[in-house]
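Undergrad: sequence and predicted structure are below.
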Amino acid sequence: MFSIPYGRQNIDEADIAAVEAVLRSDWLTQGPAIERFERKVADYCGARHAVAVCNATAALHIACLGLGVAEGARVWTAPNTFVASANCARYCGADIDFVDIDGETFNLSPDALEAKFEQAAREGTLPAVLIPVHFAGQSCQMREIAEVARRYGCKVLEDASHAIGGRYLGEAVGGCRHSDAAVFSFHPVKIITSGEGGMVLTNDPELYQRLLRLRSHGITRDPAQMRGEAEGGWCYQQLELGFNYRMTDIQAALGASQMDRLDAFVERRRRRVADYRRELEDLPLSLPRQLPETDPAWHLLAARLDQPQWRRPLFDALRAEGILANVHYQPVYQQPYYRQLGFRDGLCPVAEAYYQRALSLPLYYDLTDEAFDRVIQAVRTSLSEIAS
């Protein structure tokens, strides 16, 4: 019996040919494929600038630095996310805090955010940057979130790692209409892949120039940015402490090729989510509510069971059938590292309640009808036995 993962990449002959062309070229890294990939993503999303890096964690890190996050600053994010959404602030020496989620979309709650800002204003603990996470590929309510954040002088960095190809208010996620910058991930389980890889998008030209430096040791070769006159054409200057976060041309070629099929990838995922909604509607579980202003990319399909005690036996039963269900996510602040910083249970009760009942079902481009039917039958049979 073949295993059914919760997510996986799709690689075709065009992808292989694109990578092979780079391998036969003069450039394996820091070459023209990088800029082609960046331009392709920026144009698709309607953003002015894009900076490709080695992974989305690196993208979040340099985006935070570019937005001024430093030691003593505060950053807020959602707890229902991978740890990178919070770790990026810690890399900068900043304090992190968490805003609870909406109980129906599983995304950051605008109401909880408003209340937290009001309290922080009274206490003098306002954040410098807010990182809303587009969980599972559905955009957060960015118009409302941006309005309240800017009222309190807070910059906004969208963690859109799950959401390339999604739309919000009729526009592509990543266009930064309601944020200062946005980040995508190209890990193999995401919508498109470059193997590993990430990207920061922004409409701010000064931020863009700093991101370019930060991804490559803080170095510039642009005479206009140098301190004093360049000695010659060989000259470069390190203007600040940056990192080696560069993407290779091999990765960029794969990512750019995958962009040609992004809409097809997303459309297949949307149809499969509709299939899940139809087939599971009579079971004691719920799927995330889709807001009318969103058209999600659906990186994940996260179900919420009616009872928390059903999650472990259902997870184990599905795994025994070769169906590699997963859980997304335990609240970040419940991880041992964050508990050491003083975080305790009860901070975000909606996220905690969601986690106790969460189970992600397989969702990817190559999920065949046969595999899908197998998942549905296994969920039905196992949940019926467990819940009876």
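TA: In hand now; what should we look at?
Undergrad: switch to C-alpha atoms for all contacts and neighbour counts from now on
TA: OK.
Undergrad: correct me, but residue 343 touches residue 332?
TA: No - the pair residue 343 and residue 332 fails to qualify as a contact (Cα atoms under 8 Å) at a distance of 9.7 Å.
Undergrad: tell me which of those two has more neighbours.
TA: Neighbour totals were compared for residue 343 and residue 332, and residue 332 leads with 24 against 17 (other Cα atoms under 10 Å).
Undergrad: in space, what's closest to that one - neighbours in sequence excluded?
TA: Ranked by Cα to Cα, 6 or more residues apart in numbering and with sequence neighbours excluded, the top spatial neighbour of residue 332 is residue 79, at 5.1 Å.
Undergrad: pasting the second one now:
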Amino acid sequence: MNTLAINGGKPVRDTYLPYGQQWIDDEDIEEVVKVLKSDFLTTGPKIEEFEKKFANYIGAKYAVAISNGTAALHAACFAAGIKEGDEVITTPITFAASANCILYQGGKPVFADIDPKTYNIDIEDVERKITKKTKAIIPVDFTGQPVDIDAVNDIAKKYGLIVIEDAAHSFGAEYKDKKIGSLVDMTTFSFHPVKHITTGEGGMITTNDDELYNKLKLFRTHGITRDEEILHNKDEGPWYYEQLELGYNYRMTDIQAALGISQLNKIDKFLERRREVANKYNEYLKDIDGIILPYQEEYTKSSWHLYIIQLESEKLRVGRKQIYQALQAENIGVNVHYIPVYYHPYYKKIGYEKGMCPNAEKLYDRIITIPLYPGMIDKDVEDVVGAIDKVIKYYRR
């Protein structure tokens, strides 16, 4: 076992362990089948049921179901009134959608650096990046640990900005004993299979604001409404509808909503297991010299979408690529989250360059995501720890 698998030794595991995986059981399947046998496959009663159940769980006034997490961000930027010439501040350590949604509306993403401890957006750098063109802030709850929401809201209030919290990683997380989803102007969620609950693809936007809620609903259905209260021509007839905005078809299906409702019934169990796995990692990995474990603020309770280790490069004989490949060879499905958004060729093409966020760039060179999902058993956790210990010891200076 001392010989690395990448060098011809026996892997720690015989089978591959992915970094993330959905949990689908017979109850989920039964609920989806019920919808398939019903009269409504889309725009039916399951959508509203899912929205109400979701809003109640997190304590928000409204929830708007939508086709995916990226669409949720796009809809939120539309509702916020982002337009050509506006600037929106976000983090570079995120999936590209957190910045792309600004471009969709003609706005300009402005990247603030990260806090080197939490890896979340640096609040002081956010304030430094504010100009007269700044319209909104999109903080991301990276890995499931909420940003300092009070600090973000204070800055937003000071400068008259809208806050769109990207909570794709943080469903079920808590900030100062309050669930994420009702603490800023709008909060967006993703239901991709590796997230806390899944609808296959899907997303949700939550808000407590009536005006934003109505804009979000309009945007997901082509900008079209049948609401008699806002129609321009109220006397045309019962078939009548009007397009009021240039919206999109971002609807969720009842098939997805049925799966989401069933998954939501299990969210507390999912969260409990994620936190158990994270706690085991914290305990088992803390004595391995050569890695840094995630830092958690006392006022947050992470939902642990991702568990990321940071390599202490100065203590290792090789770089991140070699460590990554060695762990993969041990059948541990590691990943990297994320490539800084402005590294991508598209962003370079539109004028972004390296060097803007030194903390984010340094972090990117050193991070590896290790497996974490509710279906992991204790033996899986032990295998991950054993593989990390084996690889780090081999490559340590």
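TA: Okay, I see it. Bear in mind the structure is a predicted one, so any value in this text is a computation, not a measurement.
Undergrad: what's the TM-score once they're superposed?
TA: The TM-score (TM-score structural alignment, normalised by the length of the first structure) is 0.96; 380 aligned residues with a Cα RMSD of 1.0 Å.
Undergrad: just to revisit the earlier point, what sits against the residue nearest to residue 332 of the first structure?
TA: 98, 99, 100, 101, 330, 331, 332, 333, 348, 351 (Cα atoms under 8 Å, 6 or more residues apart in numbering).
Undergrad: ok, now with 10 Å
TA: 85-86, 97-101, 107-108, 132-133, 329-334, 347-348, 351-352 (Cα atoms under 10 Å, 6 or more residues apart in numbering).
Undergrad: what lines up with it in the second structure?
TA: Counting by TM-score structural alignment, residue 79 of the first structure corresponds to residue 92 in the second structure.
Undergrad: how far out from the middle of the chain is stretch 97-113 of the first structure?
TA: 16 Å (Cα atoms, centre = their mean, to the nearest Å).
Undergrad: quick one: end-to-end length of it, please.
TA: 11 Å (Cα to Cα, to the nearest Å).
Undergrad: buried residues in that stretch?
TA: 97-110, 113 (16 or more other Cα atoms under 10 Å).
Undergrad: I'd say residue 160 of the first structure and residue 107 touch.
TA: No - counting by Cα atoms under 10 Å, residue 107 is not a contact partner of residue 160 of the first structure; they are 11.8 Å apart.
Undergrad: map residue 170 of the first structure across to the second structure for me.
TA: In the second structure, residue 170 of the first structure lands on residue 177 (TM-score structural alignment).
Undergrad: what sits against its match?
TA: 299, 300, 301.
Undergrad: would you agree residue 50 of the first structure falls within a strand?
TA: Yes - counting by DSSP: H, G, I helix; E, B strand; the rest coil, residue 50 of the first structure is found in a strand.
Undergrad: do I have it right that it meets residue 63?
TA: No - when contacts are counted by Cα under 10 Å, residue 50 of the first structure is not listed as touching residue 63 (11.3 Å).
Undergrad: one step back: which one of the contacts of residue 177 of the second structure is nearest residue 85 of the second structure?
TA: residue 300 (34.9 Å; Cα to Cα).
Undergrad: so how far is residue 132 of the first structure from the equivalent of that closest one over in the first structure?
TA: Residue correspondence to the first structure (TM-score structural alignment): residue 300 of the second structure is matched to residue 294. Per Cα to Cα, residue 294 of the first structure is found 15 Å from residue 132 of the first structure.
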